[in-house]
Structure formats: structure tokens, C-alpha cells
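Chemist: The following comprises the amino acid sequence and a computationally predicted model.
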Amino acid sequence: MTDTVTITVDGRDYQVPRGANLVDAAKLHGIKIPVFCYHPKMKPVGMCRMCLVELGTITMDRETGKPQLDDQGQPAVRWFPTLQTACTQTCADGMVIRTTTEKVVAGRNSILEFLLTSHPLDCPICDKGGECPLQNLTMGYGPGESRFVFDDKMRLEKHVPLGQLIFLDRERCIQCARCTRFCDEVAGDDVLGFHERGRRLQIVTISDPPFDTKFSGNTTDICPVGALTTADFRFGARPWELQETATICPHCPVGCNLSASTRMDRDAGGKTVIKRIMPRQNERVNEIWICDKGRFGHHFTRSENRIECPSLRKDGALVETDWTTARAEVSKQLQGAKGRVGFLAGPSLSNEDLWEMRQLAEQVGGEALLGVWPATMTGADAVAQAGVGVETRLQDMGAGDAIVVVASDFEEEAPVWWLQVKQASERGVNVIVANARPTKLDRYAHASIRYDYAGAAGWLNGLVVAVVNNKQTADDSPVAARVDGLKDLRTSLKKTQADSSDLPGALAGANNLVIFAGAEGLTLEQHGALMRAAANLLIATGHAGRPLNGLVPVWPGANIQGAFDMGFSSEATAAMLQNPPETWVIAGCDPVAEDADAAAAIAQASYVVALSPLVSDTTAAANAALPSQTFAERDGSYTNGMRRVQRFYAAQSTVGEGLPDWRIFADLTAALGGKAPRVSAAGVMRDITQSLPRYADMGFSNLAWVEDQFPDVGGDDLYYGGTSYTNRSGLGVQWLTDAEDPAARLPLQPVPEAASPAPEGLQVVPVWTLFDHGLLFNESELMHHRVPEPYAEINAEDAAALGIADGDRIRVSAGNAQVEVVARVDGRAPVGTVLLPRNLAEVPTPNYPAACTVQKVGE
């Protein structure tokens, strides 16, 4: 139970959490103390003085320990001689506050009058007009007139670029420092600072390249005035013209909640289009933050490269046709397919799309393979057994807890999780980062572990052995009594070297433990071993089956978890690449452009059906290219990396004749003699709830469940001065793991004794970069300056042996792939390893670790 204290506000007593910020505590009881610089997601600094109150404490009699009484018989209050900033006060028993006295009113009047002395009166054209805290507070608390001489106003530069994404109007800035504090405290990027002094104080970028952070857009959200605006929305619309539609980010496994601000647009022929993407508050997922990929990566939804009608290959070329003809031809080809048919699902397909794709595969019959793309990770069974507990919120973890991040460049693969783990480290959480190379998260790690890429599972197995052999298992935990297979596990790991450091004991003794597992540098088999080892460690130490404990996979996309839940697998994809089927059905991905081996396998097919919203290398190679809708044009749901099923809604007008993927699959199923299509995505989800026990509670009405969240950043009163939107459309629902079922047994499953060794010579290791030329993100031309030139990182020792210097152009060859890139000899690549980012080059690159050769171009 929360420890509470009694405070008195304007003559009334309130029970509030001990140590709570006074502004927050007042807000909980509906008492408004206005703020500018304060934000509940950052440390208070008391800069703007807008939150001035009269503050006192009840005078206690030292002899009796009881309050002294005044002449009226009331507790005597010792008042501070001057007004105090409420945001820098924490609640203690006996605190007394007055918020409406003449002294307080005069103080707030003076602060607002001072702020407006040089603030431009350009509200009619300011992007913040209509959602501006300065406007609101001036109307609510301001004097209504100014004594300042207009000619004495400061006139500073407007439309100053802080990089290519964010612009600053210096005249509007009120020096609250929210933007600089966000970059420093939350993002950990030293990219903004103050320049000059006094009334000439102004924000400047101090990084090269300018404003070099993956989270720059958040500064525009928390800016309490119109000083910071985004390049793609500036002067684009007025807030009161916009309609807000709830959606989910389609780019990574975090599943950030977004709000699509839409409006009918003249340039789009009067159709409703997305004008901007804003964060939507979900304290269980992304809190109020989103990365710049989620914010600016929506432009593919209105791209000129959208496929607007079906096409069939005729005389070697794709020819546009109608849906009736296309469905008849595709269903005919599927009906006549002999043997194996490969179904390949991309990471942006919704659960409803995946379910109907599976129904089509079952209707086709034969040996239908259900594969996911990219097929870089596996281990859905380990997640189902020991996944992170329901209602886990990383911001609830503190001193005594531990987080392990293994085989993942976290900032590039799951940026908002990176923010949350960074902040957890600063709260005292024991953060362990394990990788074959350094990553940015190492800055905040209490321990950084290095292993050979092939040895990731071996490192975790070493922890398991140490825990089991030293009897550090949580024998008194509720989980321990349900564990099976401890003896078999010991036998399977008898040759594994136990970790001799203090780490096993620290993790076993942690109050709570979360493991984030990626797949960098691992084959599919090695990654499966890593996931199993992680589940074993969590189960053996009792860190499964409860909130703030368990396994979180860093899946390579928004709905890979949903794909696994619907019956798809990476192993099926691997089987298709090794033994290509004659017929392929590919949806929501571009394997021909992304992987040389996949391109070669698909090229052997006799018939390829590609569903895509965009023209791609895969649609160009297909016999039938069918236009699908983007996430912005339809309803559906995604399941994020923490197994939270979240609903998104149709936000903008449909482009061309595109249909939801699920509807295309359902129509083909019906054409082959199957059931009639459902009328909506909600109907498809109802089928899922009736067929998959873990999804029994995932009906759309349940996914739309909401509750009040704190802090109320996006409330109607814009109280905290942020434009993150209140979540009125659904917080989502997590499905329960086996460990959370009190009746379930939890087997510790044997793991291979040793991972397969790395190849002799150089090995290419594909890695992720947040900003790339992937199918969806490449259409956001605004972000092209953030996408690096194609490069490969190579160790200085290997570079010297090959006569390669930093900046040289090199050719990396591996299997079917050959790519020319710029060499980076920067000390991050381990010896014998070439780090090659995916989706940067114009030609397919290796999608899996493999032996490679490297030579300088021109030699």
C-alpha cells in the first residue's frame, strides 16, 4: 500500500503519496497548479516560476508533539516569507499550500506578463495555436494587459533549422528548457543547449550533424509554446481542423501507440490524409514517447509508388486488370498448384491478415508452408512459457531489479525500449548488456559482456549452470514447485563451463529480472538455443510468471509475435529457401530486395503472388501483384514484443482499389470453395478468439478498453503542456504465459552443449539500423538524410591485413550476395567479423551470418 501523508490545500485536507511532487499530487485531486517548465516525465527545475504558491508547515509543539494552535484555535502555520515553486516541492505530512491568494495571483500575473514581453503575437499563424499551454494559461491566469512597450520587444530569428527535421522560432521560446532536458535526461543525447544570456538566451544545436538524436520529434510535443515545429507539419494545418485516429506504429516490436492527425486535403483531391503522427499515451507500452521513425515514417501511405489496382503478368509484363479477373486467375493457379506452396508473411501484416492467410493455406491443402519474413528469430515456445509477466511496465523497475539485454543493438532495433532501459539504469536497476561488440546501451550498463557471436547461448548456459550447481534457484518461489527437468538440464549442460563471476548470484538474487533477447550474429538454430537458455534461467531462478519478470524477444518487426501466434514460423521460411516451392504467396514484405538467397529461391518459382501496398522488387518479379492497404487505411491489430495485442483504426482514405490483406486472402479462400469472407476485421478477430485459446479475450471491444492514466499528459486541459494524446481507443490486452497459469508445469528444456562454430576466415554479420531503405520507410524522403550511406564495419586488424583504410570502397561477397559499400574501420567490429547493415544498399545483402570475402574496389 502506498505510504500517504496529509497536506492542506486552500483550507482542505487531502491524502497524497508521501514524496510525490506537489504539482502532481494536486492534479490527482483536481487542483490545478499551472506549469511551464515542469513535466512529470523529467526532473523539476523551477525555472519558469509559473507554479508559484504560498507554502507553509504546521508548527508543532516540541514538548507535546502536537500542533500549536493560533488565536482561532486552528493549527498555527509557519509560512515561507516568499512565494515558492510548487514543482520543486515534495509532499510531506503537515504541508500547507495556498494557490488562490492575492499574493499568488499577483505572482502568476507578473510571470505571464514577463513571458509575453518579447513573445510574438503570431497566434493566428502559429502551429501551436489551439493547443498552446501559453495561450491557455494566459487566458486563465494572466493579467489581461501588458505594461511593456512594444518597441522594446526582442526580435529574434524565425524558422531556424535545428537539423532537417525540427525548426525553431527563437522569438516564441520561453526558455523552459524542456527540450534540452529531454535530450539530456530521457534520450541521453547531448545535442541541444542554451546560448547567450538574459533576454537573448536561445536554444542551439551542439551536435554534428545537427540535432543528432533518434527522438527529436518528442521535443515538439513537450514544448509548451510554438517554438519547435516539425518540417513535415509546419504550416500544414490548424489543430482544430484535425481529426485524431488511434493507430499503432508498424515499424518495430515496441508497438508504440500513435495518434494520426488527419484532414481532408486539397492536394490529395479532397481525400482524408495523415498530416502528422503524434504519440498516444500508453504507460504500459511507450508512455508518451515515440522515435523519429514512427513519427516521420508514415509517408509511404500516400506514396506515388502505391499499387492502385491488380496486375497480372502477360507476355512477360505486368498488365493492370480488375479484381474479378485477378482473383479468378490467382485462385486457378493455387487450385492447380502441385506439392508445396510457400506462404511468406511480412512483419507489418495484422493478426487478421495472418489468420486469413493461414485459412487460405489450409484451403489450398497439400504441404503448405507458413513462413515469416525476415526469418532471423525463433523461440516462440520459450516466450509462451516464460514471457514477461502481464502488466509489466519497465518504469516500475528500480533498485534491486535486473535487466539483461543480449544479442541486440537496442537503440537501433527497439528505440523506446532503449529509452526505458536507460532510465531504469539511472534509477538503480542492474543493467547487463551482452554482445560481441559495443553498443550505445553499454554507456548505461553495470556490466558489459563480450562473447564470440556463435557463443551467445553458451554464455547464458554458463549462467544457468552456475545457478543450478550453486543451488541459487529460487526454491521458495511459487514457480519452483512446478519446475520439471532439472536433472536432465544438468546432464545436457555437463560440459558447459559455469560462469564464475558474481553475475549468476546477482541475477538469481534480483527482486525482478527481465531478459531482452535479440539475434545479432546468430543463425536460426543458435537463436533458438539462446531463447531456450534465457527461459531456463528465468524459470530456474523463479523470475517467471509475474509482472516485471520474464523474457522479451526483440523481434524484427511490428507483428512477428502475432505471426508466430497464428502458426507461422521462421523454420518454415528456412525450409522454403533451402528447398524452394513452385508456388509462392508473399505478403507485406520485399524478400527479393532484402536477401540474395531469397531472391534466388523466388526466381526459381513457376508462379508468384505478391500482395503489397507499394511497388517493390518482389512485386516486379511476381506473376500477380495485388494492391493491399496500409495500416492507415484499415482496422486491425498487432501483437507487440511483450505480447500485448493492440488495435489500430482506419485513419485516411483508401488509395486506388487496394483492399486489406485479410480480405484478399478471404476472397481467394472463398473462390477455392471455402467459407464466405467476414464483413470486417472485427469478424476475423472473433474467429481468432474462438480458435486460439491465448486470444480468447482479444475481441475488439476488449482491445478498446481504457482507464485513466497518470500523468494525464494529453488531457483536454493540456495541463502539463504536452501534445501526446489521451488514449481513448484502447490500451490493449496481453495474453498469459504458461508460467502465469498456477496449474501449469514448467519444464526446463535441454539446450545444445555448444553452438555451431563460426566459419573460418571473415564472417559477415547482418545488423539493423533504425533508419534504412526498407520497403516502408524508404518512401519518407524527408528522412533520407538520416539514412547512412551503405557501409560495412571491419576490425582494424582485418582491415590492415587486407590493405583497407577507413573510407575505402570495398566489395563484400557472401553466397549469392555481392555488395559494394564504404569501409568503416572504427573499432566496433570484432576480429574476423564484418558488420553489414541490412537494407542500405541497392542490391540484396546477406540476411544471415555467413562466411564472406572482402576486397578493396579496383583491386
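Modeler: Everything's here; your move.
Chemist: hey, let's count contacts and neighbours off CA atoms from now on
Modeler: Fine.
Chemist: who touches the residue positioned nearest the centre of the chain in this structure?
Modeler: The chain has Val254 as the residue nearest its centroid, 3.5 Å off, counting by Cα atoms, centre = their mean. Val254 makes contact with Val285, Asn286, Ala414, Val416, Trp417, Ala558, Asn640, Gly641, Met642, according to Cα atoms under 8 Å, 6 or more residues apart in numbering.
Chemist: Restrict those to the buried ones and give me that as a ChimeraX selection.
Modeler: Filtering those down to the buried ones (16 or more other Cα atoms under 10 Å) takes a single ChimeraX command:
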select :285,286,414,416,417,558,640,641,642
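Chemist: Where strands are concerned, which of the contacts of Val254 count?
Modeler: Nothing among these maps onto strands, per DSSP state E.
Chemist: quick check, nearest of the contacts of Val254 to Asp687?
Modeler: Ranked by distance to Asp687 (Cα to Cα), the contacts of Val254 are led by Asn640 at 20.3 Å.
Chemist: structure B:
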Amino acid sequence: RFGARPWELDAADSICSQCPVGCNITFNTRREARSDGRIVIKRVMPRQNEQVNEIWMCDKGRFAYHYVESEERLDKPLISKDGKLGKTSWKSALDLASEKLAEHKKNFVVLASGRLSNEDLFNLKSLADMAGGKAVLYSDMGGGDVTTRVGVSAGFDLGKLGAGDAVLVVASDLYEEAPIWWLRLKAASERGAVLIVANPRETKLDKHAQFVIRYAYGDEAATLEDLKGKGKIADAFAKAENAVVFFGSEGLGLDGSESLAAAAADLLKAAGHVGKANSGLIGVWPRVNDQGAWELGFEPVGDLAEELKGKAVYIAGADPAGDDPALAKALKGAKFVVVQDISLTATAGLADVVLPAQAYVEREGTYTSGERRVQRFHPAVPVTGESRPDFVVTSQVARGMGYILEGASASIAFDYLALDVKSFEGLNYAKLAEAPDQWPIVGRSDITFGGTCYDNKSGLGAQLTSAAARGETFKLPAVKKTKSLRPKEGELLAVPVTKLYDQGNTVLPAALLAQRIGEPTVTLNPATAKALDAQAGELVELSWSGSRAEVRVRTDESIATGVALVPRSFGLTVRVPVVVTLKSAGKVK
């Protein structure tokens, strides 16, 4: 606060990278003495896009950018010698990476996350395809193959939903996972849209819903199957002029979320709500560009540790070793590991070669939001050290393996992408930069009306077309039957949930959010806590599948008895529902 005068600041338009909403933002920067004369980000402001975030942004998006300025940023390539990483030249690092990956053609894995841009992911997927490798999305949430077929399409706008329309939110706490979607659905409900919230526990969206459905963890798909029948809620959804389903991963792993997505798509298709502008499926993904990764052909695997064993592995924008000791063990058993990232993560520490990537604030590119809107971001600050854009690095690795990929221009890389991927057909950087007038007028001469939002002069982006919207014939995956996860007498079932402020690599460096991030917790029904002799605020030990962790007890009366909520990205490896034991930390020997 009070770090600069507004008129001293430069502006660079970008996209928030913290969740799948894809809020339009502007970075304000300036050169300052206390940062050793570097150009640094001083504040983040919302940029108007009435079809995405209107004039709003959440506090996480406003303050959680400090990871790009971390002291852990990589500035030179590294090579491991005698088990220790040391700095080297780009030529030496690229030559070694290309040579070793080429030695393991058809036996290597490209592992990437939705933190990367479309251009980065396209080059990585192209390399995997050319060399006979496998492209894997680093995620525990499935269903993206379904959103490419019946997802929302060109012309979709949450701001147009109102009387006569219906929105179903299932297995997601939008207030914690995508706050701007929470805000926009609240507004849709106020305009008369029928809002249906289905979740095993209470969320902040419940009080704005016309209908609230409670189900047991594991009954997600069965709950949506029931909505294909008769009844007040089923009729409200089926008879709506437009209908949208937001599906998440509350209490779910990969298999459960895949089944939920298939059930949601089946419900939409049965009610005739596919292939229409303001109807379709939206995934509440954990990362900004997970939807883009699915569009380009990346998919997660059920047993990632097994997939990595004995392979040459090329990892970009992911930290599996930092998330799960089992994955760290698998990487130690890999033939050769190349890591491409912005910081020295736990995974980078296990690599044979580390390639420094530029942060998204240092380069240009595109992200695809959960609403399947492709949007451009622009460089705001100078490059860190010798780091390079991910798509450039991948093209250089590919060249050493004998393959040609675009590595000079992000816009040209996007052109190749648009020629190759049908849903991107007809798009280019010029199309994404179109910025027609919007209402209300903000950020211009009448600043008292515009408030603290920037006018959008860099483009509103463009939405992809779904297979249904293109009139293509397609098949939906069968809905897998899942077992109800009602815990047995005396059992404690831990389920993973998402918190807005977590201890992930992109949030933890933000000192301003430290008090909101807090510590690892386990949330129980008060009756469950009493039965386990655990008090709210007490430190307890959870143990499961060979793992253990100390966590603080919280209570919530809306949670079913015998269930424990465990937050993701807090160092706990509960990635799927699992039975755990709980002991008071004072009683643990």
C-alpha cells in the first residue's frame, strides 16, 4: 500500500492465472529503487469483459501474483552431476535433454499441467505425437473429453441467463473454487434463473438457490440420473429454455469426476440442452488452462506413478514430487527426467536437466477458460535471467530430436494450433484482439463512474465451438456406476476438497495472503468430533495408506457424520476418498 502514485504506473493487459474463470486483468508496473532498479508489479486491477468477469476480480487474483517474483525463480539451465544440480549453458542442457529423450523414443512421457499456455501445450503434445510418446495432463479431475463435445460454445454468456433458464452446480463450492462464477450465478438467480445446487455439504451458493440437493459422497452420478425423471427439480431443468451444468471435483478423484461429467452430459443431452449458445457443460477445473489442455488432447491417467516408472519423462509446469511422495519415488525410478519450470520445485530437484521457463507475466500467449473462451495475455515485466517461453524451449528440444516445431513466435504457434485443432478453427491473435464497445462504459474519462476497472482495449477473446454446436456426430462416454461412500460404523472417510487460499506454489509466496492461507485442517461434523474425542481447534494426527500428517480440527454441522474434509494443496496426499484414522497429537507416540 502507498507503494506508488497511480500516474507513475505503466499498464499491461493480461489474464488471471489462478482459476478457470479467466478474469481479464491489467498489471500496473514501474521501475523502483528498492527493487534494485527492476521493473516490478505494483498492483493488479480488473479489466472489463462483460462476458467473463464484468468489472470484477477476486482477492486471490489481485494478490497471488508474487510467485513470479520469487527468489526461487530459475535464471539459467541446470544439469545434474553426481546428484547435484549445477548451472550450465543452454546449448549443453538442450543437447543432453534432446539426446536422452531421443534414446527413449516411444518410451517417454510428456507430463504437463494447465498452468501452461495453449501454445506451450500444443508444442508439447506435438512432440509427444511425433516421437511416439504419451502426453499426460497432471490433474486428478477428469471429464474434459466431454466438455469438448457438449461444453458451452460460441455465443455463451452467463450474463444473459435469467428468467426461463436453469443452472445446476454439482460437486463444487464455487465460492472457494471460482469466486467470480459464484458472483455471476448469484446475479443470474436474482434475474430469475432457476439455480440448483447439489453438494454433500452446505456452500455459500445454497442461499441463492431455488433448489438444494444433498447426496452422499459417491452418489454424484446417481443424483444426476434421478434428475432425468419426474419431479419439481427435474421439470425445472428439462423445461428451461437454456440450461448449464457446472461440475467439479468435491470429494472426487479421477474416476469419480469422469463419471460425474458423463452423467452431466447425459442429463443435458436428454433434456435437449446441447449445441445451443447458452447451454452446455462447464468444468470447474483446478487450473487456468486445464480446458485448453483437454482441447489439445492431453488427458490424465489413473496411476501416474506407474506411468512414470522406467520411462524418460519430460515435465513442464508441474510439481508431482512436491505433491506426493509416491510420485517422487516414481521419478527417482525414471530413466531420465527433464523438468521445464519457472522455479526450483521439488520435482526440479530430482531432474537430470532443468530448463528455466518464463513466467506468463514475462511473455505473450493464450489461455482457454472453463467457458471455453480463448484469451490473450501480454508481457508486463522484463524476463528473468536467461529463461525462455515454454513453447520455445520445447521447439528447441524437439529440434535436437529431429523434429520441427514453431519456436520463434507465439502468434505463429497459435496459427499452427488453429489449423490442427478443429475447435480452434478460424481463430488467430487478431481475432482474439477484437474489442467492440461494451456497456457500461468504464475506465474512461468519467472515472467516477468507472471506478477501479480498466477499459478493455486488448480484446475480448473468442469462444471455441463444441462438437455438438458444429453438428458433428459424437458418442458420450458411458456413465460408470460408482459405489456410495457412506462410511461404515466407526470409520472416518476423508474426502479431498478445494480451498480458495491454499499452500500451492502459485499462492504461498503471497505474504499478504498468509493469514488467509492458514494451516492444514480436517473438518468434521461436531458429532463425529465428539465421538473421536477431538475438539475444535485441537491439533490431531491423521494417518492413511502409509502417510500421516498433523492437522487442526474444524467443525461444520452440514457435513455428514463419519466424513472428514481434507483440503487439497496443503501437503496432504488425500487425492481420492480414503479411510483414515485420527488421534490427538498429544497421544501420538
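Modeler: Right, received. Where do you want to start? Bear in mind the structure is a predicted one, so any value in this text is a computation, not a measurement.
Chemist: And the TM-score between them?
Modeler: Overlay of the two chains. TM-score (TM-score structural alignment, normalised by the length of structure 2): 0.95; 584 aligned residues with a Cα RMSD of 1.9 Å.
Chemist: about what we covered before: show only the entries of the contacts of Val254 of structure 1 found in helices.
Modeler: Val416, Trp417 (DSSP state H).
Chemist: State the helix or strand in which Ala11 of structure 2 lies.
Modeler: Using DSSP states H and E, Ala11 of structure 2 sits within strand 10-15.
Chemist: which bit of structure 1 covers that strand?
Modeler: With TM-score structural alignment applied, strand 10-15 of structure 2 matches the range 243-248 in structure 1.
Chemist: cool, stretch 167-187 of structure 2 as well?
Modeler: Taking TM-score structural alignment, stretch 167-187 of structure 2 hits residues 403-423 over in structure 1.
Chemist: again with stretch 502-509 of structure 2
Modeler: The aligned range for stretch 502-509 of structure 2 is 772-779, by TM-score structural alignment.
Chemist: Buried residues of the longest helix along structure 2, list them for me.
Modeler: Counting by DSSP H, the longest helix found in structure 2 is helix 254-270. Of the residues in helix 254-270 of structure 2, 254-269 count as buried by neighbour count, 16+ other Cα under 10 Å.
Chemist: Likewise for stretch 440-453 of structure 2?
Modeler: Quick answer for stretch 440-453 of structure 2 (16+ other Cα under 10 Å): Val442, Gly443, Gly450, Cys453.
Chemist: The second one reaches Lys457, doesn't it?
Modeler: No: look at Gly443 of structure 2 against Lys457 with Cα atoms under 8 Å: they stay out of range, at 10.7 Å.
Chemist: picking up where we left off before, take the contacts of Val254 of structure 1 and lay them out in a markdown table including distance to Ile804 of structure 1.
Modeler: Shown next, in a markdown table, are these (distance: Cα to Cα, whole Å):
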| residue | distance to Ile804 of structure 1 |
| --- | --- |
| Val285 | 44 |
| Asn286 | 42 |
| Ala414 | 32 |
| Val416 | 36 |
| Trp417 | 36 |
| Ala558 | 38 |
| Asn640 | 42 |
| Gly641 | 40 |
| Met642 | 43 |
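Chemist: quick one: which of the contacts of Val254 of structure 1 is nearest Asn795 of structure 1?
Modeler: Asn795 of structure 1 lies nearest to Ala414 out of the contacts of Val254 of structure 1, by Cα to Cα, at 25.7 Å.
Chemist: quick one: the closest one and Gln652 of structure 1, what's the gap?
Modeler: Here the criterion is Cα to Cα, to the nearest Å. By it, Ala414 of structure 1 lies 27 Å from Gln652 of structure 1.
Chemist: again, but for Arg437 of structure 1
Modeler: Distance of Arg437 of structure 1 to Gln652 of structure 1, computed by Cα to Cα: 43 Å.
Chemist: Which one's more surrounded, the two?
Modeler: Gln652 (24 against 20; other Cα atoms under 10 Å).
Chemist: Is the residue mapped onto the more buried one from structure 2 within a helix or a strand, and which one?
Modeler: Applying TM-score structural alignment, one finds that Gln652 of structure 1 aligns to Val381 in structure 2. If you go by DSSP H and E, Val381 of structure 2 is not part of any helix or strand.
Chemist: list the contacts for Val381 of structure 2?
Modeler: Contacts of Val381 of structure 2 by Cα under 8 Å, 6+ apart are Thr29, Ile39, Val40, Ile41, Val361, Glu362.
Chemist: Produce a ChimeraX select command limited to the buried residues of the residues you listed.
Modeler: Here is the ChimeraX command that selects the buried residues among the contacts of Val381 of structure 2 (16+ other Cα under 10 Å):
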select :29,39,40,41,361,362
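Chemist: Mind putting the contacts of Val381 of structure 2 into JSON lines with distance to Tyr314 of structure 2 and secondary structure?
Modeler: What follows is the contacts of Val381 of structure 2, written out as JSON lines (distance: Cα to Cα, whole Å; DSSP: H, G, I helix; E, B strand; the rest coil):
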{"residue": "Thr29", "distance to Tyr314 of structure 2": "34", "secondary structure": "strand"}
{"residue": "Ile39", "distance to Tyr314 of structure 2": "32", "secondary structure": "strand"}
{"residue": "Val40", "distance to Tyr314 of structure 2": "31", "secondary structure": "strand"}
{"residue": "Ile41", "distance to Tyr314 of structure 2": "31", "secondary structure": "strand"}
{"residue": "Val361", "distance to Tyr314 of structure 2": "23", "secondary structure": "helix"}
{"residue": "Glu362", "distance to Tyr314 of structure 2": "23", "secondary structure": "helix"}
